[in-house]
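Visitor: With the input below, show me the fold.
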Amino acid sequence: MRNVIEYKNLIWIDIIEPNEEDIEYIKNKFRLHPLTFKTIIPSIHYPDIDVFRNYIFIILHHPHLKENGEIQIQEFDIILGKNYLITNHYEKITPLNDIFDECSKSDIKKKEYMEKSIGFLFFIILNRFLKENLSKIDRIEYEIDLVEKEIFLEKEKKMVKEISHLKMKIIDFWRIIEPQRVVFNSLINIGVNFFGQEFRHYFSTLFRIHRKIENTLRTSKEAIESLEETNHILVTLKMNEIIRILTIVSVILLPLTLLASIWGMNTNFLPFNESVFDFWLIVGLMLIISSGMLLYFRMKKWL
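Guide: Got it, this is the predicted structure:
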């Protein structure tokens, strides 16, 4: 399915799930290299930028955050000519669709985005694309802050799962974002050569935003790894505390069990045997021993 927006001598063609008819339409309307048509078939390609005689071909990946928290790679292709822009994708790319809808429904927006040149419209799309990615990473940073607060509220075991989930989310984002650095870096010189020096600022801005996304992801990665280590230490300390308490209880019960076993022997010459207060004397002896051991443990600062 293809949708078209025209403004003066400029045209933007947005293709979703291209079929044979869409491919033939592009072939007949634009002089594109055969390799370009092979690349826009439905498959995931590595982010790339290629310069042809009369257009620039770009492959980018969009990180789509699914409802279950997983990160899905959405590829979209851009064919950028002097007076035309072709965007091709197989899933809904939110920033791309939003801009297309704005231009379709509002002549004011269409003029704002397409009045200067097709290069400016291209900048608007990528700028929106990068800023949406940045907002998603800001959301991850917010989730990291929540985890940091929860860790010290005795929720260490619950945080193990949360930290692992956030760590995987950051790694998935990094795998999508990092390979696109070369695209945005190359775009500065390629774009300037194609559209002129006045576009250097626009394409440099895109590269700076992408670099900010990378730096934010790198910081988030370091933060979640630090929280993971802290949480592991807290879990270990809690387990050690539990083991220490159980060990002390076992040590205290050992002599009491021994005393109970001795007085449980079937002999006639045990101390206090057949005494009126034999039960209370034995219990008292047990209390004295356990109290002495507790006092000793406290003096040693084991309690």
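Visitor: Going by C-alpha atoms from here, please, whenever you check contacts or count neighbours.
Guide: Noted.
Visitor: From the chain's centroid, how far away is the one helix or strand Ser226 maps to?
Guide: Take DSSP states H and E as the rule and Ser226 turns out to sit in helix 200-263. On the basis of CA atoms, centre = their mean, to the nearest Å, helix 200-263 sits 20 Å off its chain's mean C-alpha point.
Visitor: which of the residues in the strand or helix carrying Phe100 are buried?
Guide: With the criterion set as DSSP H and E, the secondary-structure element containing Phe100 is helix 94-105. Applying a neighbour-count criterion of 16 or more other CA atoms under 10 Å, the buried positions in helix 94-105 are 95-96, 99-100, 103.
Visitor: Sequence B follows; please return its structure for comparison with A:
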Amino acid sequence: MIVSILQTPEHHFDWIDITNPAIEDFAELKAKYNLHEASIKDCIEIGHLPKIEEFDNYHFLIIRSIPKNFDDESDSLIEITERISIFYSEKFVITAHRQEIEFLKNLENLDKSNKKLQSSKSLVNALTSSALKTFEDIVLDKMSVKLDEYEEIVFLHRRRKPFLKKLYYIKRQIDVIRSVLTHYKDIVDYFHMPQYQNIYTQDLRDLFSKTNTLYRNIAENTAQLLSIYFNIESNHTNEIMRMLTIISVFFMPLTFIVGVYGMNFENMPELEWKYGYAAVMLLMIALSAIIYFWFKKKKWL
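Guide: As a prediction, the model looks like this:
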């Protein structure tokens, strides 16, 4: 669906928005704005990380944002993020996307005199900043809260098995998002070039630096939490093995004694002895006591 949001001469530039774009939607736009086949093909294809390309008479930009309600078990670029393709020059801006995007709708509903709509560069900068802001909002409102909950589970709860799957997904989401942010750096650096630089591009750079730092910190926290989890599980396993070993040490000499006197030889004097049974029982109790006090002395119990 093609919607004309701003038009010349009433405004300084044309803004055309396309929802769920197909190759047919670009038939007239290609001729009117002299769009290159390669950029149209990139716009139609699913996937692609953020990038910016310069053509003869316009720029082609791909940005990504994160919806507020993405699934907790999402672990791929397409599941976690939404893509917006942008064709822009001084005279026009064309935005193309497959889903309704909240911040894009908010920009469309702005008063036409708003500073963000005074030039195509201002609009593109606002689009990029709004997309980056969704990354910051998700890490502060969702991922940090989840990580705090998982940290409590690791340190305070004994049953931790189901939590490992959840921690895997949040780690995977952070890895995907950090990959997206790495490609955003090229866009931010491009807008910060002298011919494009202004107060808004500086704000964009500051937002990118802040968001990148947030994700670096939460990635480190997630890795540390995973390491702590495996250490705790390893210690728990070692504790179980320790207890089993202690039990085995107690029973080894007792099993030996029982095995010796369980042999059916005719010439075993102790079997005929009146106090043989009592003596063997006392011997077993004495050995158990010796092992117990030895373990206590070594602080193994």
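Visitor: TM-score of the superposed pair?
Guide: In this superposition the chains share a TM-score of 0.83, using TM-score structural alignment, normalised by the length of structure 2; 290 aligned residues with a CA RMSD of 2.8 Å.
Visitor: thinking again about what came up before, could you point out which of the buried residues of helix 94-105 of structure 1 is nearest to Phe279 of structure 1?
Guide: Using CA to CA, the shortest approach to Phe279 of structure 1 within the buried residues of helix 94-105 of structure 1 belongs to Pro95, at 82.3 Å.
Visitor: ok, so what distance separates the residue mapped onto the closest one from structure 2 from Thr128 of structure 2?
Guide: Superposed on structure 2 with TM-score structural alignment, Pro95 of structure 1 falls opposite Phe103. From Phe103 of structure 2 across to Thr128 of structure 2, the span is 10 Å (CA to CA, to the nearest Å).
Visitor: do the same with Lys274 of structure 2
Guide: To Thr128 of structure 2, Lys274 of structure 2 is 96 Å away according to CA to CA.
Visitor: Which one's more surrounded, the two?
Guide: When neighbours are counted by other CA atoms under 10 Å, Thr128 comes out ahead of the other of Lys274 of structure 2 and Thr128, with 22 against 9.
Visitor: Next, count neighbours for the closest residue to Leu65 of structure 1 other than its chain neighbours.
Guide: Setting aside the residues directly before and after it, Leu65 of structure 1 is nearest to Ile71 in space (CA to CA, 6 or more residues apart in numbering), at 4.9 Å. Other residues within reach of Ile71 of structure 1, judged by other CA under 10 Å, total 19.
Visitor: quick one, what contacts Ile71 of structure 1?
Guide: For Ile71 of structure 1, the residues meeting the contact criterion (CA atoms under 8 Å, 6 or more residues apart in numbering) are 63-65, 169, 172-173.
Visitor: sorry, back to before: how much does the helix holding Ser226 of structure 1 stray from structure 2?
Guide: After superposition onto structure 2, helix 200-263 of structure 1 sits on average 1.4 Å from its aligned residues (mean CA distance after the TM-score superposition for structure 1).
Visitor: Give me the contacts around stretch 2-18 of structure 1.
Guide: So stretch 2-18 of structure 1 is in contact with 1, 22, 42, 83-92, 103-104, 110-111, 114-115, 117-118, going by CA under 8 Å, 6+ apart.
Visitor: and which of the contacts of Ile71 of structure 1 is nearest Ile213 of structure 1?
Guide: Nearest to Ile213 of structure 1, judged by CA to CA, of the contacts of Ile71 of structure 1 is Phe173 at 9.9 Å.
Visitor: Now the helix or strand encompassing that closest one: buried residues?
Guide: Of the helices and strands defined by DSSP H and E, Phe173 of structure 1 is found in helix 156-177. The neighbour-count check on helix 156-177 of structure 1 (16+ other CA under 10 Å) flags 156, 159-160, 163, 166-167, 169-170, 172-174, 176-177 as buried.
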